[in-house]
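A.B. asks: What follows is a predicted protein model with its sequence.
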Amino acid sequence: MDTGDLAPVVALADRLFPDHPEDAVHFGERLARGTDLCLSLCDPETGIAGYAIAYPWPLGSIPALNRPLATLDKPNSVYLHDLGIAPAAAKNGHARTGAAMVGERARARGYARLALVAVNRSVRFWEALGFAVRAPEAAFAAKLADYGAEAHYMVKDL
């Protein structure tokens, strides 16, 4: 992914996750933080058909939605902030492939874990990819609630 992909990525994210809107400036900040961990799925006919936004982040913590990221000294994991596939491109294994690519790139950078927040009843999908639900620390339980009633913090060892 590069900065030229941000406008169509944000537009796709708005369609896929209307309950979790995020401004383009925050997507851009996340791309800058995780440049080689962020991916775009390009369709020659329709443009951006999917994306993954990931960046280094402390394990056991989640960033606030639609807010600037905190400055970190030494993040110890990679956070998969968002992964979305357009409905027309779904059911082709792109989400699995994208998640695997993010994991491989994180491991190549020396990270041992990949974390995310599963939303929209997606826990089973993520479990099939090797993620496990972890109970949230009290300090970020309120942030997790911002992700929705069905949100679960999940971690995968790489």
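C.D. replies: Here it is on my side, so go on.
A.B. asks: Every contact and neighbour count from this point should use C-alpha atoms.
C.D. replies: Fine.
A.B. asks: following the helix or strand hosting Gly84, which helix or strand comes up?
C.D. replies: Using DSSP states H and E, the element containing Gly84 is strand 77-85. Next along the chain after strand 77-85, taking DSSP H and E as the criterion, comes helix 94-108.
A.B. asks: Of all the strand elements in the chain, which one is longest?
C.D. replies: Secondary structure of the chain per DSSP state E: the longest strand is strand 47-57.
A.B. asks: Give the buried residues for it.
C.D. replies: 48-57 (16 or more other Cα atoms under 10 Å).
A.B. asks: What of stretch 141-155?
C.D. replies: So for stretch 141-155, counting by 16+ other Cα under 10 Å, buried means 143-144, 147, 151-155.
A.B. asks: A further structure is provided below for comparison with the first:
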Amino acid sequence: MTSKGIHWRGMTTLDLPAVQAIAACVHPSFPEDLAVFAERRALYPDGAWLLDINGAPSGYFLTHPWTAGTMPKLNQLYGTLPSGPPTYYLHDLALLPQARGHGAAGVIVEQVLDHARRAGFATASLAAVNGSAPFWSRHGFVPVDVPELREALLSYEDAAQYMVRQLS
């Protein structure tokens, strides 16, 4: 996306302190260590994006392959990405307030879903938090009740929802 000085680009290791600062601002109830952001980017660089607005980091999106019907734990290192029935997991989309309302989130979501589809994933999944379920619904995600995930979702917040979108 390139519009009015707004564009998404691949995240680099130099961006990680800005990513952590954005996360602290946007998701203060869901803190993650710098090492977690660094590992997500290192394990799947094609799924790590940074939003620049006039040269200033203003948002990020971390995505990666994962096991269908499960969720990664918050603020935990993976070591490796899992094998097993795959899904493309949308781990964290965060935009600073000044980055909202420009359509940047919708653009990167569709770009990432296209990447997942081309990579052969049949589904994409996520945990919707902070009242984001309507946004994700507009992008084709539907809530899915997975009893084994109820406790994990509650560790985020009472209203957290596991959502899935078919890609094929």
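C.D. replies: Looks like it came in fine. None of the values given here were measured: they were computed from a predicted structure.
A.B. asks: TM-score for this pair?
C.D. replies: Here the TM-score for the pair of chains, by TM-score structural alignment, normalised by the length of the first structure, is 0.93; 156 aligned residues with a Cα RMSD of 1.3 Å.
A.B. asks: Closest one of the buried residues of stretch 141-155 of the first structure to Pro21 of the first structure?
C.D. replies: Minimum separation from Pro21 of the first structure among those (Cα to Cα) is found for Tyr147, which lies at 10.5 Å.
A.B. asks: And the corresponding residue of the second structure for the closest one, how close does it get to His115 of the second structure?
C.D. replies: Matched by TM-score structural alignment, Tyr147 of the first structure corresponds to Tyr156 in the second structure. According to Cα to Cα, to the nearest Å, Tyr156 of the second structure stands 27 Å off from His115 of the second structure.
A.B. asks: Leu96 of the second structure too?
C.D. replies: 24 Å.
A.B. asks: hang on, the earlier thing: take the buried residues of stretch 141-155 of the first structure and keep only those in helices.
C.D. replies: Of those, the ones assigned to helices by DSSP state H are 143-144.
A.B. asks: now the buried residues of stretch 141-155 of the first structure as TSV including distance to Arg15 of the first structure?
C.D. replies: Shown next, in TSV, are those (distance: Cα to Cα, whole Å):
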residue	distance to Arg15 of the first structure
Lys143	22
Leu144	21
Tyr147	16
Ala151	19
His152	21
Tyr153	23
Met154	24
Val155	26
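A.B. asks: Now for the residue mapped onto Val144 of the second structure from the first structure, how many residues are close by?
C.D. replies: Taking TM-score structural alignment for the superposition, Val144 of the second structure sits opposite Arg134 in the first structure. Neighbourhood size, Arg134 of the first structure [other Cα atoms under 10 Å]: 12.
A.B. asks: what residue of the first structure matches up with Ala99 of the second structure?
C.D. replies: Per TM-score structural alignment, Ala99 of the second structure is aligned with Ala89.
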